[in-house]
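Q: Sequence and predicted structure, then a few things I'm wondering about:
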Amino acid sequence: MQFERFAVAGPALIQPKLIGDSRGYFMEAFKDAWFREHIEDVTFVQDNQSLSAQVGTIRGLHYQKSPVPQGKLVRCLKGSIYDVAVDIRPGSATFGQWVSATLSAEKGDQLWVPEGFAHGFCTLEPDTVVFYKVTNLYSQPHDAGVAFDDPDIGITWPIDMSKAVLSEKDKVQPKLASLR
């Protein structure tokens, strides 16, 4: 596996080695010791998976508040997504800045979204399946979010925003300024 860091400290893009032949491919998707050595020393406690039927489905920007923040290791099992992590760490020099990567089933890349970042993605293909490992169990009382279209963040989503498919929850998330 290889990895790249971003200008915003914390997130990483992990690129597994695909070994392919006429039958298809094999890849190591996750190795605990490698992840701890090269990315972050964390323990994953839950796996989550979502299916988004329509192109342009935006999920996020989501995070969990203290005392149960979550880090997420995200990969796309079917289709492709535009994946985003936004720094929401109080006092961070890069507060409000974001990083992105296009993840696809074909490439197998994964995005590490550490604690202190809001996470969201936009589907680029129909029937997209996203799988992610998390470092803390889901906690409804600590579930929180930030508006995906907050101009103070300025994410450039790769779709016509008038056609974005959103949950009712994601339509009314607060602005980043509410976290300061």
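A: Looks like it came in fine.
Q: CA only for contacts and neighbour counts going forward, please
A: Noted.
Q: need the contact list for the residue nearest in space to the middle of the chain.
A: The residue lying closest to the centre of the chain (C-alpha atoms, centre = their mean) is H119, at 4.6 Å. H119 makes contact with G60, L61, H62, Y63, D83, V84, A85, V86, V113 under the criterion C-alpha atoms under 8 Å, 6 or more residues apart in numbering.
Q: So what's the residue count around the fourth one?
A: By the criterion of other C-alpha atoms under 10 Å, Y63 has 25 neighbours.
Q: Then S66?
A: 11.
Q: tell me the contacts of it?
A: Neighbours of S66 in contact, by C-alpha under 8 Å, 6+ apart: H142.
Q: what ranges do the strands span in this protein?
A: 2-5, 12-15, 19-21, 24-26, 46-52, 58-64, 72-78, 80-87, 98-104, 110-113, 117-123, 128-134, 143-145 (DSSP state E).
Q: Next, format those as JSON lines and append distance to D152.
A: Listed next are the strands of the chain as JSON lines, based on distance: least, C-alpha to C-alpha, whole Å:
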{"stretch": "strand 2-5", "distance to D152": "23"}
{"stretch": "strand 12-15", "distance to D152": "23"}
{"stretch": "strand 19-21", "distance to D152": "42"}
{"stretch": "strand 24-26", "distance to D152": "41"}
{"stretch": "strand 46-52", "distance to D152": "27"}
{"stretch": "strand 58-64", "distance to D152": "14"}
{"stretch": "strand 72-78", "distance to D152": "24"}
{"stretch": "strand 80-87", "distance to D152": "11"}
{"stretch": "strand 98-104", "distance to D152": "11"}
{"stretch": "strand 110-113", "distance to D152": "20"}
{"stretch": "strand 117-123", "distance to D152": "14"}
{"stretch": "strand 128-134", "distance to D152": "27"}
{"stretch": "strand 143-145", "distance to D152": "15"}
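Q: here's the one I want to compare it with:
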Amino acid sequence: MGKFNIESLSIPDVKLIKHQVIDDNRGTFSEIFNRDYLKNLGVDCCVFQENFTVNHRGVVRGLHCQIEPYIQDKLVRCTKGRIFDVVVDVRTNSPWFGKWISINLSEDDNSLLWVPGGFLHGFCSLVDNTVVEFKCTGQWNLAYERAVIWNDPWLNINWPLPHDEIVVSERELTRNDFSAVKNWFFYEPGAELMMDK
């Protein structure tokens, strides 16, 4: 493996990135972000903003995205603890529209998740004091934020904890259901192939 190994998930635009870990008598060293190297592998992450969250067990953040002109691609990493990470395709005319995928990220797996614009993103913290960091390619702007409630019955996301153990903000409880997703993004056939170049 080179510095990074990139794997397309079942929705091809979503990528799992494994970074190399060098282990010697001093400890370990990892290069976890290199814009030019990742761009050559099809992940163009021009970082504009970086976020850091500390989460109790059972906390769900999401499902969120931003629309034009404040679209945010995200590079997500769990640096402490474990999360159940969820991505939902909300691109009109996409063959995966309304489909969700999940992956567990932890401090031990040397992985990052690439979530491009056109997808809702959210996660559930599986242990106390879980730390999640994500690099974003655009600035947060409340007026252009869009969201779907975490327990939307149509999506029927299989969250790994009982619903009575989930902790969300009051704001998250007021989110729309999935029927509100109308033309937030448009799917471009072949774009996922370009990402795999």
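A: Arrived safely, thanks for sending. As the structure is a prediction and not an experimental result, all values here were calculated from the model.
Q: and in the second structure, which of the contacts of H119 of the first structure remain?
A: With both residues aligned by TM-score structural alignment, their matches' C-alpha atoms under 8 Å, the contacts of the contacts of H119 of the first structure that the second structure also has are G60, L61, H62, Y63, D83, V84, A85, V86, V113.
Q: Relative to R36 of the first structure, how far out is the one in the first structure that sits across from H64 of the second structure in the alignment?
A: Structural alignment (TM-score structural alignment) places H64 of the second structure against H62 in the first structure. As judged by C-alpha to C-alpha, to the nearest Å, H62 of the first structure and R36 of the first structure stand 24 Å apart.
Q: Look at those two and report which has more neighbours.
A: H62 (22 against 12).
Q: Looks like that one contacts D143 (just checking).
A: Yes: between H62 of the first structure and D143 a contact is recorded at 7.5 Å, counting by C-alpha atoms under 8 Å.
Q: Give the buried residues for stretch 79-98 of the first structure.
A: The neighbour-count check on stretch 79-98 of the first structure (16 or more other C-alpha atoms under 10 Å) flags 79-89, 95-98 as buried.
Q: what range in the second structure matches that stretch?
A: Under TM-score structural alignment, the match for stretch 79-98 of the first structure is residues 81-100.
Q: Apart from its chain neighbours, what residue comes closest to C76 of the first structure?
A: Of all residues not flanking C76 of the first structure in the chain, V130 sits nearest, at 4.5 Å (C-alpha to C-alpha, 6 or more residues apart in numbering).
Q: Give the equivalent position in the second structure for that neighbour.
A: Aligned partner of V130 of the first structure by TM-score structural alignment: V132.
Q: does its match really touch K74, like I thought?
A: No: under the criterion of C-alpha under 8 Å, V132 of the second structure is not in contact with K74, lying 11.9 Å apart.
Q: what about these two, which has more around it?
A: Each of V132 of the second structure and K74 has its neighbours counted (other C-alpha under 10 Å); K74 has more, 26 against 23.
Q: Now do the more buried one against W150 of the second structure, distance only.
A: For K74 of the second structure relative to W150 of the second structure (C-alpha to C-alpha), the value is 19 Å.
Q: residues contacting the residue of the first structure positioned farthest from its centre?
A: Checked against the mean C-alpha position of the first structure, the extreme residue using C-alpha atoms, centre = their mean is S22, at a distance of 31.6 Å. For S22 of the first structure, the contact set (C-alpha under 8 Å, 6+ apart) is empty.
Q: Please give me every residue in contact with Q64 of the first structure.
A: Q70, Y138, S139, H142, D143, A144, G145 are the contacts of Q64 of the first structure under C-alpha under 8 Å, 6+ apart.
Q: filter those residues to the buried ones?
A: Q70, Y138, A144, G145.
Q: which residue in the second structure lines up with the third one?
A: In other words, A144 of the first structure. A144 of the first structure maps onto R146 in the second structure, by TM-score structural alignment.
Q: Now do N136 of the first structure against V68 of the first structure, distance only.
A: 6 Å.
Q: Just checking the distance from stretch 19-35 of the second structure to the centre of its chain.
A: Taking the mean of its C-alpha atoms, stretch 19-35 of the second structure sits 22 Å from the chain's own mean (C-alpha atoms, centre = their mean, to the nearest Å).
Q: in it, what's buried?
A: Quick answer for stretch 19-35 of the second structure (16+ other C-alpha under 10 Å): H19, Q20, I32.
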